[in-house]
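Asker: starting from these lines, generate the structure:
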Amino acid sequence: MKDRIVQLINSEGLTSSKFADTIGVQRSSISHILSGRNKPSLDFVQKIRRSFPHVNIDWVIFGEGEMYTSQEPTNLFENETIQFEKEEETPNITPQPPKLKKESPTKPVNQPESFSEMNVFVPGKQIEKVVVFYTDKTFREYNPS
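Answerer: From the prediction side, this is the model:
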């Protein structure tokens, strides 16, 4: 399975670090799997399946069939042309700036130093979804269910 994971990483044009980030595992986990120290867990395989739905999971696990479930390009936007509709001409209206509500100054909000310091657990409430935004303008959604 390790060799097929390497093949998948290369086919998707990723580094092992970017692959780890994409499927949501620690980079060391990928390193341990690729070095042969650890074998991929069921959770690891499920993360591959969620992150790469176009990959044939039977191929990943057993080496059966083709790598991809369809002949679609691996880059989902590779063969697409984006067309924009021409905007209709609007009458010459001077846009008005939005009216801002003036508020009295308040004390600055104390923001936590790190995620672990945030008190996100509220008694009697369940978390439905967590969205994490990264500095490279990407994001991941986590659903606990």
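Asker: contacts and neighbour counts: CA atoms only from here.
Answerer: Noted.
Asker: can you pull out the helices in the chain?
Answerer: Taking DSSP state H to define them, one finds helices in the chain at 2-11, 16-23, 27-35, 42-51, 57-62.
Asker: helices or strands up against the shortest one?
Answerer: Looking back up the chat, that one is helix 57-62. Contacts defined by 3 or more CA pairs under 8 Å, 6 or more residues apart in numbering; DSSP states H and E place helix 57-62 against helix 2-11, helix 42-51.
Asker: alongside the first, I'd like the structure of this one:
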Amino acid sequence: MEEMKDRIRQIMESQHMSQQTFANFIGMSAASLSSIFNNRTKPTLNTVEAIKSKMPSLSTDWLMFGRGSMFIEESPVKDQAQSESSDMPNEQIGDFGGGVPDLFGNNVSGQPAQQPMHRHAENVIRPEIKYVERPQRQITEIRVYFDDLTYESFVPKK
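Answerer: Modelled structure (predicted):
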């Protein structure tokens, strides 16, 4: 099964960028991107948001879950429930002649752009963040170590 790191690599390669260039482009350190590619860490929601902010035509569903195509396309069949419940205004996006759009939405296939088409806003899934209150911590002891291998302990008065 393809992992998100593999899809991130596909994006990077589709834009003909090196790992360093791609990391700089999305505002991430090259070391962080490298640790994702080497399975030391998993991509976070911040990584997804960084990529998506620089590449709005990228499909979030594809990036996160591997569903659909890499770039957002016009859906030929409208979902009945979505069309009835959607109060979002239609937005226009360009059809890039079947070519792959680059980072700025320009057609890289060399063919002229066709007439713009209408696009319905997709339902966006927002994660719920729960903040758990922890009791305030109290200092119970402070130790200072000296270079002669001795130390002193300080305990706050109550």
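Asker: among the helices and strands packed on helix 57-62 of structure 1, which comes closest to Ile33 of structure 1?
Answerer: helix 2-11 (6.6 Å; CA to CA).
Asker: so where is that closest one in structure 2?
Answerer: Under TM-score structural alignment, the counterpart of helix 2-11 of structure 1 in structure 2 spans residues 5-14.
Asker: re earlier: now render the helices of structure 1 as CSV, adding mean neighbour count and distance to Phe77 of structure 1.
Answerer: Shown next, in CSV, are these (neighbours: other CA atoms under 10 Å; distance: least, CA to CA, whole Å):
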stretch, mean neighbour count, distance to Phe77 of structure 1
helix 2-11, 16, 16
helix 16-23, 17, 18
helix 27-35, 16, 27
helix 42-51, 14, 16
helix 57-62, 16, 22
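Asker: thinking again about what came up before, so what touches the match of helix 2-11 of structure 1?
Answerer: Ser18, Gln19, Phe22, Ile36, Phe37, Lys42, Pro43, Leu63, Gly66 (CA atoms under 8 Å, 6 or more residues apart in numbering).
Asker: what lines up against Met70 of structure 2 once you look at structure 1?
Answerer: Met70 of structure 2 maps onto Met67 in structure 1, by TM-score structural alignment.
Asker: hmm, I typed the wrong one, I wanted Lys42 of structure 2.
Answerer: Using TM-score structural alignment, Lys42 of structure 2 pairs with Lys39 in structure 1.
Asker: how about the contacts made by the closest residue to its match other than its chain neighbours?
Answerer: Excluding its sequence neighbours, the residue lying closest to Lys39 of structure 1 (CA to CA, 6 or more residues apart in numbering) is Ile33, at 5.6 Å. Each residue near Ile33 of structure 1 by CA under 8 Å, 6+ apart is listed here: Lys2, Lys39, Pro40.
Asker: now do the closest residue to Asn107 of structure 2 other than its chain neighbours against Ile142 of structure 2, distance only.
Answerer: What sits nearest to Asn107 of structure 2 in space, not counting adjacent residues and going by CA to CA, 6+ apart, is Pro101, at 4.7 Å. In this view, Pro101 of structure 2 and Ile142 of structure 2 are 58 Å apart by CA to CA, to the nearest Å.
Asker: those two: which has the busier surroundings?
Answerer: Neighbour count, other CA atoms under 10 Å: between Pro101 of structure 2 and Ile142, Pro101 has more, with 21 against 10.
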